[in-house]
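[1] what's the 3D shape of this:
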Amino acid sequence: MVRASAVSSSWRHFVIMNGLSKQLCIRMFPEVASIAHVIEVYDRIEPLQIRYEASMEWSCLERENRVYAFLARGFTSFMRKDCILESIVASSTDNYPQEAIHNTLQPGDRIDQRASYWSSEGAVDPTVPETLVYKLTANLCVITEIHIHPFQAYFQFGFPIYSAKAVRFRLGHLKPTYEFENDIKNVTSPALRFINENVVWTYTSPSFPMAHESRLQKFKLPEPALCIGGYLQIELLDRVQKQEMDEKYYICVCHVQVVGRPLSPAYDVDIIDPKGKCTLKYYPDAEHCCSPIKSEGEASSSPSRFRSFTASIRGWEQMILNTLLGGGVVVGDDDDEDSDDDGIVGVV
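    A predicted model of the protein is given here:
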């Protein structure tokens, strides 16, 4: 659709007026529907231009079309990458800082001849869950897999593996700054309380069984998930291994990876209300891997030849709208019936 609109002014007008680039993004990731505003941020000073009111409205539609078209391309031009920026907090830690969550960012189970892992506190009840919270490398990330390596205590008798029975994942964002900026000055509780009170989880995966094995276990999401806000929670469900020393159950993890694609530096988001409505910021000057879309000035040297087919392509338009928007969408005047039998049987 975008490529066709680059060589035909009538197609371009049709795509922009119907917001097809945004609708495509929403079809790919329904979370995009939470985007309330779109802005472009340049690293240069733009000259002041005086425009008519009607052209300002068209300019906004053009901007949205351009931004969402690049966003859709970013979704499909996928590059596997570890998306964890830093560890935030664990629900409990047995021995801090020796067994803290930051150890899970290092591959392997040893650093400088010492064991490297996170350990929960012990629990008599094996059903007590644990959580690990991480900040992702960007506020806008497409996540496909999470990898977790349970820790095997090679220094204990029998080499026990402290895995969980199952694991579940959540993605989310902080509440808008104005929601907690005044209260944060008075917060004396640990980071866990802050996360519990100020992070909104907008995506929850199904639970996945975890093998009682010391290896990097890969948990692939049913569908790629778009994280708007940049926070990940790993929920470790049910304990398997009891420590012989104190007869309590523990969960230990030596490494975590989050596989996906950060959409920075080309894109960023600002959360503007507690329900997750946000402003999408696009940085055209930023280096990103989206191929540039032809501008109108780069269109075919004879765009007028396409205009003569305006009546005959109405069937194409309706078919594509039905495909992208799920059917039931009618565009055009009631007198379009004359063009129903133009012999167009499909779109390649």
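[2] make it CA atoms for all contacts and neighbour counts henceforth
    OK.
[3] Three-state assignment for Pro97, please.
    Following DSSP: H, G, I helix; E, B strand; the rest coil, we place Pro97 in the coil state.
[4] just Asn103 next, same as before
    Reduced to three states by three-state DSSP, Asn103 is helix.
[5] right, and it touches Phe151 too?
    No: using CA atoms under 8 Å as the test, Asn103 is too far from Phe151 to be in contact (11.3 Å).
[6] so what sits against both of the two?
    The overlap between the contact sets of Asn103 and Phe151 (CA atoms under 8 Å, 6 or more residues apart in numbering) consists of 117, 254.
[7] what about those two, which has more around it?
    Looking at Asn103 and Phe151 with other CA atoms under 10 Å, you find the greater number of neighbours at Phe151, namely 28 against 24.
[8] Show the contacting residues for the more buried one.
    Per CA under 8 Å, 6+ apart, neighbours of Phe151: 109, 117, 161-163, 214, 252-254.
[9] Just want to check the distance between it and Gln98.
    Distance, Phe151 to Gln98, by CA to CA, to the nearest Å: 14 Å.
[10] do Glu247 as well
    21 Å.
[11] Between those two, which has more neighbouring residues?
    Neighbour count, other CA under 10 Å: between Glu247 and Gln98, Gln98 has more, with 16 against 12.
[12] buried ones in the longest helix along the chain?
    The longest helix of the chain (DSSP state H) is helix 53-76. Using 16 or more other CA atoms under 10 Å as the test for burial, helix 53-76 gives 61-75.
[13] next SSE after that helix?
    strand 81-82 (DSSP states H and E).
[14] and that following strand, what does it pack onto?
    Contact analysis of strand 81-82 by 3 or more CA pairs under 8 Å, 6 or more residues apart in numbering; DSSP states H and E lists strand 252-262 as its packing neighbours.
[15] quick one: buried residues of the strand it packs on?
    Judged by neighbour count using 16+ other CA under 10 Å, the buried positions of strand 252-262 are 252-262.
[16] Can you add distance to His37 and give these back as a markdown table?
    Below are these laid out as a markdown table (distance: CA to CA, whole Å):
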| residue | distance to His37 |
| --- | --- |
| Cys252 | 42 |
| Val253 | 40 |
| Cys254 | 41 |
| His255 | 38 |
| Val256 | 34 |
| Gln257 | 32 |
| Val258 | 28 |
| Val259 | 28 |
| Gly260 | 25 |
| Arg261 | 23 |
| Pro262 | 20 |
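[17] To check against the first, give me the structure of this:
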Amino acid sequence: MEGGIDFVTVFDVDITSSILELLSDPCDLLRASAVSRAWHHFLIANGLCKKLWLRKVPQVTYIAYSVKKIDGKNKLVNVASKNTVNWSSSLGKERKLVFTLYHPIPHNGINKLINVTSKNHNFNWGNLDMEHKLFSSLLHTLSKPITSPKFIMSFRVGASSTDQNPPVTIINTLTPELYSFWSSKGQNDPNAPEYLLYKLMTSVSIVTEVHIQPLEVFWETGKPVYSARSVRFRLGHSKLLSEADIDTFLINRPSLDKYVWTYASPWFPMRQESCLQTFKLPEPVVCVNGVFLIELLGRAQKDIDGLYYIRLGYAKIMGQTLDTAFHTDVHPSGEVQLDYYPHSAGSGLRSFSSKNKEDTVRENEELCMGMARGLLDFLDDEDEEEEEEEN
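    Sure thing, here's the model as predicted:
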């Protein structure tokens, strides 16, 4: 910054951190990292990318990892048991999601447990740089416009009930067709609940909102809308470790006891209107090897047979998915392992859907991100050259 003053070298560290932590847009923070070498080093040394990601995704409140050489590869292992995320289920029980980061790194001889949310860490520069790149990649995902997954909910598990006259199953909610819908069985009780269960097709998803369209029966007098009174969403994963053990065919009233629920949203009111209604989650939610549950409470409409029904025409979730740089596994202990392979990130982090009208905006954003990454790589290369000269 010739002819000017670089404020990161002038102000106190706490003041500078407080200023930069005001940046809430991931793109702004990543651009800040490319301003100069001093800014780049400051963001790395103070873990600002990590802090922003944890603010954006408060579901993950503690992450710890260690680095160890296994089978000729450097991996992060031996995670502390307190590395958990708490949530309250609908039954009032406490559940925990253990979120572990594995990262192959080029440094040898490192075997150290790291609490990446601690303010009092004593990292060496290699660990700090590794952490910065990992969370920069995660922030890159959050910087993308939210889109609808083309195939994310294409795997349906089942519904709590299905009207069989004629059969109108959960499969019909996957496409927005005029005569395609799911219907519950009729009930005398207008407060009787229902649920729909889907298997997500991506390894790691970040869900931000859900869209649901209740059915308007336009062929009946008055065109009644068979909405629920309220809706809630749950995300989790199967207790079974093998994908082959998970239900792969449509079942009636699937057991929810087979799943560990890592997130439960608040209840949202549903309008008795036949339009695509948006339910925005309070914060982005990470779902690993996930299942997605729609819980429906209350019935707004009675049919001509005197029974209350809920009927939905279409449902979709909105958000982002992590691409080839990330892979997940669930261990018998319940620990969720997130593998990060930075050399696979060259293929980019993709949004859920295929090319659509938002592509121009997204491509421009990716161009900016790519330019920032190129400068960051250049700064990293210069740092490595300086270290070699010093040695």
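[18] Give me the TM-score for this pair.
    Once superposed, chain against chain, the TM-score is 0.68 (TM-score structural alignment, normalised by the length of the first structure); 287 aligned residues with a CA RMSD of 3.9 Å.
[19] Mind giving me the packing neighbours of the longest helix of the first structure?
    Packing contacts for helix 53-76 of the first structure, counted by 3+ CA pairs under 8 Å, 6+ apart, involve helix 9-17, helix 20-28, strand 35-40.
[20] nearest to Ser295 of the first structure, of these?
    For those, the distance to Ser295 of the first structure is smallest for helix 9-17, at 10.4 Å, taking CA to CA.
[21] Once you drop chain neighbours, what's closest to the residue nearest the centre of the second structure?
    Per CA atoms, centre = their mean, the C-alpha nearest to the average position across the second structure is that of Ile206, at 1.6 Å. Take Ile206 of the second structure and drop its neighbours on the chain: the residue closest to it by CA to CA, 6 or more residues apart in numbering is Val286, 4.6 Å away.
[22] which residue in the first structure lines up with the one you found?
    When the first structure is aligned by TM-score structural alignment, Val286 of the second structure is paired with Leu226.
[23] Might you report the residue contacts of the corresponding residue of the first structure for His237 of the second structure?
    By TM-score structural alignment, His237 of the second structure lines up with His173 in the first structure. For His173 of the first structure, the contact set (CA under 8 Å, 6+ apart) comprises 199-202, 228-231, 271, 276.
[24] In strands, which of these appear?
    Judged by DSSP state E, strands contain the following of the contacts of His173 of the first structure: 199-202, 228, 231, 271.
[25] residues near the nearest residue to Ser295 of the first structure once chain neighbours are set aside, how many?
    Spatial nearest neighbour of Ser295 of the first structure, chain neighbours left out: Ala6 (6.3 Å); criterion: CA to CA, 6+ apart. By the measure other CA under 10 Å, the count of residues near Ala6 of the first structure is 20.
[26] and if you look at Lys302 of the second structure?
    Other residues close to Lys302 of the second structure by other CA under 10 Å number 18.
[27] What's it aligned with over in the first structure?
    Here Lys302 of the second structure is matched to Lys242 in the first structure, going by TM-score structural alignment.
[28] Mean per-residue distance, the helix or strand containing that match versus the second structure.
    Using DSSP H and E, Lys242 of the first structure falls within strand 241-243. Comparing strand 241-243 of the first structure with its match in the second structure after superposition yields a mean distance of 1.7 Å (mean CA distance after the TM-score superposition for the first structure).
[29] Does anything pack onto that strand? Which helices or strands?
    strand 248-250.
[30] quick one on the thing from earlier: now, which of the contacts of His173 of the first structure sits nearest Leu221 of the first structure?
    Top of the list for closeness to Leu221 of the first structure, among the contacts of His173 of the first structure and by CA to CA, is Thr202 at 15.0 Å.
[31] residues contacting the equivalent of that closest one over in the second structure?
    Here Thr202 of the first structure is matched to Thr262 in the second structure, going by TM-score structural alignment. Applying CA under 8 Å, 6+ apart to Thr262 of the second structure gives the contacts 86-87, 95-97, 234-237.
[32] and the residues you listed, which two are the farthest apart?
    By the measure CA to CA, these have their two most distant members at Asn86 and His237, which lie 15.1 Å apart.
[33] With adjacent residues omitted, what lies nearest to the aligned residue in the second structure for Gln152 of the first structure?
    Taking TM-score structural alignment, the alignment pairs Gln152 of the first structure with Glu216 from the second structure. Nearest non-adjacent residue to Glu216 of the second structure, counting by CA to CA, 6+ apart: Val225, 4.3 Å away.
[34] burial of the alignment partner in the first structure of the one you found, as a residue count?
    In the first structure, the residue matched to Val225 of the second structure (TM-score structural alignment) is Ile161. Ile161 of the first structure sits with 23 neighbouring residues when counted by other CA under 10 Å.
[35] Out of the contacts of Thr262 of the second structure, who's the most crowded?
    Leu235 leads the contacts of Thr262 of the second structure on contacts (other CA under 10 Å) with 26 neighbours.
[36] That one contacts Ile294, correct?
    No: taking contacts as CA under 8 Å, Leu235 of the second structure lies outside contact range of Ile294: 9.2 Å.
[37] just to revisit the earlier point, now do the same contact list for the residue nearest to Ser295 of the first structure.
    Residues in contact with Ala6 of the first structure (CA under 8 Å, 6+ apart) are 12, 293-296, 298-299.
[38] Please report how far it lies from Ser304 of the first structure.
    Distance, Ala6 of the first structure to Ser304 of the first structure, by CA to CA: 13 Å.
[39] Closest one of the contacts of Ala6 of the first structure to Tyr283 of the first structure?
    Set against Tyr283 of the first structure, the nearest of the contacts of Ala6 of the first structure by CA to CA is Ile293 (14.9 Å).
[40] Spit out the contact partners of that closest one.
    Counting by CA under 8 Å, 6+ apart, Ile293 of the first structure touches 2-3, 6, 70.
[41] same thing with His107 of the second structure?
    74, 126.
[42] That one: which element?
    Under DSSP H and E, no helix or strand contains His107 of the second structure.
[43] what about it, distance to His327 of the second structure?
    If you go by CA to CA, the gap between His107 of the second structure and His327 of the second structure works out to 21 Å.
[44] Identify the residue nearest the corresponding residue of the first structure for Asn172 of the second structure in space, chain neighbours excluded?
    Aligned by TM-score structural alignment, Asn172 of the second structure pairs with Asn103 of the first structure. Nearest residue to Asn103 of the first structure in three dimensions, chain neighbours excluded: Tyr117, at 5.2 Å (CA to CA, 6+ apart).
[45] go on, Gly47 of the second structure?
    His132 (6.5 Å).
[46] Could you find the counterpart of the one you found in the first structure?
    Using TM-score structural alignment, His132 of the second structure lines up with Asn65 in the first structure.
[47] my read: that match touches Leu24, true?
    No: using CA under 8 Å, Asn65 of the first structure is not in contact with Leu24, being 10.6 Å away.
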